[in-house]
Structures are given as structure tokens and as C-alpha cells.
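**Student:** Take this sequence and fold it.
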Amino acid sequence: MFTSIKTSRANKDIVTDLSRKFNLGAENIIARIALTYSLSKDRLLSLTDIADSQGKEYSKNVLFGNNLPYYIGLICVKYGLYKTDKDIPKYIKLHIDD
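**Tutor:** Modelled structure (predicted):
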């Protein structure tokens, strides 16, 4: 399906600052929080609004660990997609950047 997600340049700066400020360890923790927080909002994001990919690159294992199926499930439920949909990585990126 996908091997990594690359965030926007603006996202990289924000995640770095928040990781330092809250001292949560690795930046992937803030990225997970950002993803789930964005998904919790009562709105759908559009693939036409996808930002640049000039930021931090996360491998799917670093970003999600053993929980990848749960995160994919959250995206699928939110957007009515099947787990093999080719756009899932784009939605993940959109919500992390959001």
C-alpha cells in the first residue's frame, strides 16, 4: 500500500516545536496526536487541498507501529473507503498536516 508519509514543510516546523515543548519524545507521537485530533473534527478534508511534501518523512512502521490497521480503519470509516484504497496515504497526510 505505502511505505512512508511525507508531511508539509509547515507541519515539520510545528511538530518539531510541539515535540520540544511537550517533551513527548519522538516526533511521531505528536504526528499521531495530530492525525487523530484532525479525524475527530466533524468535517471531511479534500484531496485537492493536499500540501507540499517538503517536511518530515515517517515510515509507516515508525509512525504507526503495530497499530497501522487501526489508523487505516479510522480513515476508512471517516471517508467510506475500503482498506486497500489508493488514496488512504493521501488522507493520512492531509490529516497530519491539518
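
**Student:** From here on, just use CA atoms for contacts and neighbour counts.
**Tutor:** Fine.

**Student:** these two touch, right, residue 15 and residue 31?
**Tutor:** Yes: shown here, residue 15 and residue 31 form a contact pair, counting by CA atoms under 8 Å, at 6.9 Å.

**Student:** Who has more neighbours out of the two?
**Tutor:** residue 31 (26 against 23; other CA atoms under 10 Å).

**Student:** nearest residue to that one other than its sequence neighbours?
**Tutor:** residue 96 (6.0 Å; CA to CA, 6 or more residues apart in numbering).

**Student:** Helices along the chain, start to end?
**Tutor:** 9-22, 27-40, 60-64, 68-79, 88-97 (DSSP state H).

**Student:** Report the angle between the last one and helix 68-79.
**Tutor:** It stands for helix 88-97. Interaxial angle, helix 88-97 versus helix 68-79 (axes from the mean of the first three to the mean of the last three CA atoms, to 10 degrees): 90 degrees.

**Student:** ok so, going back, what's the most buried one of the helices of the chain?
**Tutor:** helix 88-97 (a mean of 22; mean count of other CA atoms under 10 Å).

**Student:** now the other sequence, so there's something to compare against:
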Amino acid sequence: MFTQIKTNKANKDVVAQLTRKLNLGTENIIARMALSYSLSLDHKLNLNTLSDSGGKEYSRSVLFGDYDDIYIGLVCTHYGIYKTDKDLGKYIKLHIDNGLQLINEELQKVNNIDGFDFLVELISEKIQILH
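**Tutor:** Alright, predicted model coming up:
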């Protein structure tokens, strides 16, 4: 079972920039968003694409807070694995790194948007896709 997650080196600056730009709270909030956003796209990421771990480090308790079971459950359900799977931490890292890159790319397309408006836009797009 993993105890900490480290983003890749490139995402160390990305998470700090997104935290400042979106103004939604601490860096672990942005990491949770990144994980959730990446999982919501319903792509299975390949462990062979796991990148370096030279970036921002999060302990499991800081990353997930009181919602540990929920986030772990989302990843386990997505991959059809159990919470004790040896690769669980790697899947979480992959999705955090992926989500940070995707959110950063989305924010590059828009100017002067706050975190709340950004989240509403993403959620609205998902709802439209579902209908």
C-alpha cells in the first residue's frame, strides 16, 4: 500500500501555477481535481508510461484527507483492482500527472477565469456530453 505520491518534475511548477490561478485552496485540492478529471475521461492509462517522480510530493493523508476511501475506490473501480493492489499508487500518480497536464492545457485556452467558473464549465461540458 502506498504512503506518498510524487508528481513528475514538469508538474511541480504546473501544480503551483494552477493553485495560484484557480485560487481554490491548497495544492492538494488541485491534485484531487486532476485525479478526478483524468478518471472522468474514462481512459485507462498504461503503467509503462509512468514518468519520473521529481515533482511535488503528497502524503496519502494530505492528498486525500478524509476522503481517502472515495478516491481509492474511484481508482480501484476504474481499473478493476482491489485497494491492496501493488500498482494502486502508480495508477494514482499517472492520473494526477495526466490530469494536471490536461487542466493546464484547458486553462491555456482561456483568459481571466477563476476556479469556480472553470469547474462549472468542465461540469457543464460533461453534462452536455451525457445528454
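
**Student:** And the TM-score between these chains?
**Tutor:** TM-score of the superposed chains, computed with TM-score structural alignment, normalised by the length of structure 1, equals 0.96; 98 aligned residues with a CA RMSD of 0.8 Å.

**Student:** Dump the helices of structure 1 into CSV; add distance to residue 48 of structure 1 as well.
**Tutor:** Listed next are the helices of structure 1 as CSV, based on distance: least, CA to CA, whole Å:
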stretch, distance to residue 48 of structure 1
helix 9-22, 18
helix 27-40, 17
helix 60-64, 23
helix 68-79, 15
helix 88-97, 10
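
**Student:** so which of those gets nearest residue 51 of structure 1?
**Tutor:** helix 88-97 (7.5 Å; CA to CA).

**Student:** can you give me how far the closest one is from the chain middle?
**Tutor:** 5 Å (CA atoms, centre = their mean, to the nearest Å).

**Student:** between the helices of structure 1, which gets nearest to residue 3 of structure 1?
**Tutor:** Nearest of the helices of structure 1 (CA to CA): helix 60-64, 5.6 Å.

**Student:** Which strands or helices does that closest one pack on?
**Tutor:** helix 27-40, helix 68-79 (3 or more CA pairs under 8 Å, 6 or more residues apart in numbering; DSSP states H and E).

**Student:** For residue 62 of structure 1, which of the ones you listed is the nearest?
**Tutor:** helix 27-40 (6.9 Å).

**Student:** what range in structure 2 matches that closest one?
**Tutor:** Per the alignment by TM-score structural alignment, helix 27-40 of structure 1 matches residues 27-40 in structure 2.

**Student:** outside of that stretch, which residues touch it?
**Tutor:** 15-16, 18-19, 24, 58, 62-64, 74-75, 78, 92, 95-100, 102-103 (CA atoms under 8 Å, 6 or more residues apart in numbering).

**Student:** What of stretch 46-60 of structure 1?
**Tutor:** 2-12, 28, 68, 90-91, 93-94, 97.

**Student:** Please repeat the previous calculation with a cut-off of 7 Å.
**Tutor:** Identification of contacts with stretch 46-60 of structure 1 by CA atoms under 7 Å, 6 or more residues apart in numbering yields 3-9, 11-12, 94.

**Student:** do the same with stretch 61-70 of structure 2
**Tutor:** Residues contacting stretch 61-70 of structure 2 (CA under 7 Å, 6+ apart): residue 28.
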